[in-house]
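In: sequence first, then the predicted structure, then my questions.
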Amino acid sequence: MSQSLTGGAVGRRDYLQPVMAGALAAVVGYASTFTLVLAALTAAGASPQQAGSGLMSVCIAIGILNIVVSARVRLPVSFAWSTPGVAFILTVGEPVGGFPAVAGAFLVAAGLIVLTGLIKPLARLIAAIPSAIANAMLAGMLLTLCLAPITAVAEMPLLALPILLAWVIGLRFARRYAVPIAVVVTGVLLATTTHLPAGALDGSWPVFVPVMPVFTLDAIVRIGLPLYVVTMASQNLPGLAVMKANGFDLPPAPLFILTGIASAVTAFFGGHSSNLAAITAAICAGPEAHPERSKRWPAPISAGVVYLLLAPGASLAAAFIAASPPLLIQAVAGLALLSSLTAALAGALVTEEMRLPAIFTFVTTASGITILGVGAPFWGLVGGIAMLVLLRFGIKPPVENTGI
C-alpha cells in the first residue's frame, strides 16, 4: 500500500510541475503585455469597448488552441498573441477607414498565414528571410516604445519613477516577475490617480463587439502585410525553433493553418493575430516544466485554462487604459519589451557579415518613414535584404586602411 501511495504522490508531482509552469507562462505573458495590446488597438482607432473585445477574443482563441492542440498531440505546443505584432500596430496609428480597416488588415494577415501553411513555397520564402534582418526590423519597431520609460520619467516623474523603480527591484530579486511587478505598481497608481468618466464602467462585463472588416489598400499595405511578416518572422519561426531546441520537431503547416483560422475569427471582434508562442514556449517546453520531455504536455493546457480565466477582465482593463495617460501605458509596455529589444539586437548583430545590412534595416525601420504610403518596417526589410544581396554578390568596396 505504501508503494501505491508513493506512486500516487509521484504521479501528482509529475502533473503539478508542468501545470504550475504553464500557469506561470500564461500569467507572465498576459501581465507583461496586455497593456500593450490595449494601447495598440486604441491607437489604431478602437474604442475602449472594441479594444476590450479584441483582447478578450484573442485570450479565448489562444486559450482554446493551447488546450485542444496539446491535449490532442500530447506535446507542449504553446500559443500566444503576437507581442511584436502589437508593438508594430502601436507605431502605425489609425489608417484611412478607421478600426474597421484595421480589422480588414488583420483578416488579410490571417489569410496569408493560412496560405503559408497550405503553400509550401510561401513558407520557404518566409523562412528564407535572414534571421538577422528580421531581428533588426523588429528592433527598429521596438526602439521608440523602449524609449518611452525614459520619456515618461522626464515628463511625469511622480508616476513613472515608482514604476521604473519597481521594475529594477524586480530585476534584482525576482527577474522573471520584474515586468508583472511593474504592471501591478502601475495598476495601483492608476487605480488611485485615474478618474474614470461617468458611466465608464457601465456594462464593463465583457462583451464581444463585432467589427465588420473593411478592406483598404492603405491598411493592407501599412498593417496587414507587415503584420504577417512580423508574426511569421518574429513569432512563428522562433516558436518552432524553441520547440526544436527542446527536442520537439513539429510539422509547421498544420500549426500555421490553425493559428491563421483563429486569427481570422478574432479579427471580426477586433482581435489581432494568434500564433505560436516563442518566449513563453520556453517555459512550457523546457526543463522547467518537467525534467522528462514526455511529461511536459500538460503545461500549455494549464496556460490555456489561465488565459480563459483572464479573458473576462479585458473590458475593465480597457476602461482604465483609455482613461490613463498614454505615455504612462507606453512606458510600461516599453519596460516589457526591453528584453525583446535586447534579444532582437543580439540576433541582428550575431555575425559580422550581416551587421551592416542589419544596422541599415534597423535605422530605416526606426526612422518611421512612409514612402508611397508604405511604412518604415517594409522599407527596412527591403533595404536590408537589398544591401545583403549587394554585399554578397556585388562588387565589394575596398577596405580602407584607417590605421595611424
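Out: In hand now; what should we look at? As the structure is a computational prediction, the values presented were derived from the model and not from experiment.
In: contacts, neighbours, all on C-alpha from now
Out: Fine.
In: for the chain, what spans make up the strands?
Out: Counting by DSSP state E, the chain has strands at residues 79-81, 274-276, 370-371, 374-375.
In: which of those sits closest to E352?
Out: strand 374-375 (27.6 Å; CA to CA).
In: looking at the strands of the chain, spot the one closest to A253.
Out: strand 274-276 (11.9 Å).
In: dropping in the other structure now:
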Amino acid sequence: MSPLARIRATAPPSAVAAGLIAVTVGVTSAAALVFTAARAAGADAREVSSWMLALGVGIAVTCAGLSLRYKAPVVTSWSTPGAALLATSLSGVSMAKAVGAFVFCAALIMVSGLTGWFARIMDRIPVPLASALLGGVLLEFGTGLFSQMGGSFAIAFPVFVLYLVARRLLPRYAVVVALGGGVAASVLTGGWHLERVRLSLAQPVFTAPEFDWKVLISVGVPLFVVTMASQNLPGVAVLRASGYEVPVSPVLTWTGAVQAVLAPFGAFGLNLAAMTAAICTGDGAHPDRQRRYLAAVWAGVFYLCVGLLGATVASLLTAMPHALVLAVAGVGLLATIEASLASALSDPASREAAVVTFLATASGVTLLGVGSAFWGLLAGVLTSVIASAGRRRRAIASAPAPRSEAPGADTPLLDAVEEAPAGGR
C-alpha cells in the first residue's frame, strides 16, 4: 500500500471531520464547567490547566484504545453533569479532599464494571426505548441549528444549505462542506475574535488524595451517580441504538481505572459520551459502519491536543462563535436523530413508552442532581411495565374458558360427570 493510500485509509476526511466536530461540541459545551469546578476547589491557573491535561489524556487513551480494541466508535468524555455538580459542591473543600472524592468515584465505576451489574441492567432495556432516549438527548442540538437562525442567520443558514446540497452531490463529505462553509461565513461576518487566543502548554500538577468520609459521601457518591445515570447510561444507549454491541463491563472498568490513575492530576470523571458519540456513529462519520471507529480514534487525538493546550482552549472558546458550533452539530446529527426516531417508533407495542422516554429526556429535567436521561428512561420503563400488565389482563379476560379433554374433547367436564352411569361414581 502506497503512503498516500495508507493515509486515506487511516484518516478519511469524513472520519477526521466527525472526530473534530465531536471534540469541538464537547469542549465548547462543557469546558467552562470544568474551569468553574476547578476554581470551586481553589485551583490556581496551573492546576486548572492540569485538570484539562489530565482529562484530555484520559479521554484520548480511552477513546483511541477502546475503539481500536472493539473496532467500534467508543467515544468517551468528561462528566458534564459531574462538572456542574462539582462547581456547586466543592466550595470550601480542599484540593486534596476533592481528589480523594475523584479516586473514590473511579473505584465505584470500576466495581460496577467488574461486577457486571450495570451491563445486566442495560441488557433489559428494549431497543426502542434506547433509541428514544438517544433522540431525546440529541433533540436540543437538532433544534439548535434552527434556533440559531434567529440571531445568527448569516452563519447557521449557509451551514444548513451547504449540508443539504452536499448530501446530494458529495454525501460522504456533507458535514465537512458544511463546516467549511460555516467557518467562512463566520469569518466574513466578523464572528471570530482571534485576538483573545493565547498559546500555552499545560503542565501536570500532582495532588496527593486525602480521603475524608464526609467529602466521599457528599461529593464522591453523587459524582458517581450522576456520571452513571446521566452519562454512561445514555452513552451505552447511543452505541446500541447505532447497532454496536460493545461489552459494557470492560469499558466501564477501563474508564474507571484510567480515571483513578489520572485523578491526582485533575481527572474528576471519565465516562462514555452520548451527544458527541452520536456524531461518530452516524453516516456522516464514514459510509462503512465498520470503519466509523476511526472517527472515535481521531476524536481521541483531538482531545489529546485539547489537553496539551489546556490554557489555550479557554481563550479559543471565547474566540469561536457559538452559533457555528451549534449549527454544525445540528447538521452532523440530523441522520442520527432520524434513525433513532424511526427505531423508537418501529414497534407498535412499545410506541407509547418510547414517546414518553423521548419527551421526558428532551425536557431536560433534573431531579436530585440526576439528569433527564435517567428520568426519561425510568418514565419509559414504568410506562412499558404498566402497559404490558394491562395487555396481559385484557388477554386473560378475553381468553375462552378452559375445556376438558376427557371424556370428549368437546364435552364440558360437568356434563360428562352428569352423564356418567351411576356405577361409575
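Out: Thanks, I have the structure now. Only a predicted model underlies this, so the values are computations on that prediction, with no experimental measurement involved.
In: overlay them and tell me the TM-score.
Out: TM-score of the superposed chains, computed with TM-score structural alignment, normalised by the length of the first structure, equals 0.69; 366 aligned residues with a CA RMSD of 4.8 Å.
In: make TSV from the strands of the first structure and add distance to G104 of the first structure to it.
Out: Formatted as TSV, the strands of the first structure follow (distance: least, CA to CA, whole Å):
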stretch	distance to G104 of the first structure
strand 79-81	18
strand 274-276	15
strand 370-371	20
strand 374-375	17
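In: could you dump the ones you listed to CSV with mean neighbour count?
Out: As requested, the strands of the first structure are exported to CSV (neighbours: other CA atoms under 10 Å):
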stretch, mean neighbour count
strand 79-81, 30
strand 274-276, 30
strand 370-371, 12
strand 374-375, 19
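In: closest one to T193 of the first structure among those?
Out: strand 79-81 (29.8 Å).
In: sorry, back to before: right, and the strands of the first structure - which one's nearest T351 of the first structure?
Out: Closest among the strands of the first structure, once you apply CA to CA, is strand 274-276, at 26.3 Å.
In: ok, and what's touching stretch 98-116 of the first structure?
Out: 44-46, 94-95, 122-123, 211-216, 219-220, 223-225, 227-228, 232, 253, 256-261, 263-264, 267-268, 270-273 (CA atoms under 8 Å, 6 or more residues apart in numbering).
In: before we move on, back to that, quick one, which of the strands of the first structure is nearest to A136 of the first structure?
Out: strand 374-375 (15.4 Å).
In: have a look at how far, on average, the closest one is from the second structure.
Out: Taken over the aligned residues, the distance from strand 374-375 of the first structure to the second structure averages 3.8 Å (mean CA distance after the TM-score superposition for the first structure).
In: I'd like the distance from that strand to the chain centre, please.
Out: Its chain's average C-alpha position is 21 Å from that of strand 374-375 of the first structure, according to CA atoms, centre = their mean, to the nearest Å.
In: how about residues contacting it?
Out: V92, D218, V221, R222, G368, I369.
In: likewise for stretch 304-314 of the second structure?
Out: For stretch 304-314 of the second structure, contacts defined as CA under 8 Å, 6+ apart pick out 31-32, 48-50, 52-57, 59-60, 197-202.
In: just to revisit the earlier point, what's the most distant pair in the contacts of strand 374-375 of the first structure?
Out: The widest separation within these (CA to CA) is 15.9 Å, between D218 and G368.
In: find the centremost residue of the first structure, please.
Out: The centroid of the first structure falls nearest to T83 when counting by CA atoms, centre = their mean (1.3 Å).
In: picking that back up, which among the contacts of strand 374-375 of the first structure count as buried?
Out: V92, D218, V221, R222, G368 (16 or more other CA atoms under 10 Å).
In: quick check, nearest of the residues you listed to M141 of the first structure?
Out: G368 (8.5 Å).
In: dump the residue contacts of that closest one.
Out: G368 of the first structure touches G375, A376, P377, counting by CA under 8 Å, 6+ apart.
In: any idea how far it is from T216 of the first structure?
Out: For G368 of the first structure, the distance to T216 of the first structure equals 21 Å [CA to CA, to the nearest Å].
In: mind telling me what F160 of the second structure corresponds to in the first structure?
Out: Mapped onto the first structure by TM-score structural alignment, F160 of the second structure lines up with L164.
In: what residues are up against its match?
Out: Contacts of L164 of the first structure (CA under 8 Å, 6+ apart): P149, A182.
In: how close does it get to V179 of the first structure?
Out: L164 of the first structure is 10 Å from V179 of the first structure, by CA to CA.
In: give me the distance between A360 of the second structure and G369 of the second structure.
Out: Taking CA to CA, one finds A360 of the second structure at 16 Å from G369 of the second structure.
In: what range does stretch 138-155 of the first structure cover in the second structure?
Out: Counting by TM-score structural alignment, stretch 138-155 of the first structure corresponds to 134-151 in the second structure.
In: what's the matching stretch in contact with?
Out: By CA under 8 Å, 6+ apart, the residues outside stretch 134-151 of the second structure that reach it are 155-157, 160, 234, 237-238, 241, 274-275, 323, 326-331, 333-334, 337, 340-341, 357-362, 373.
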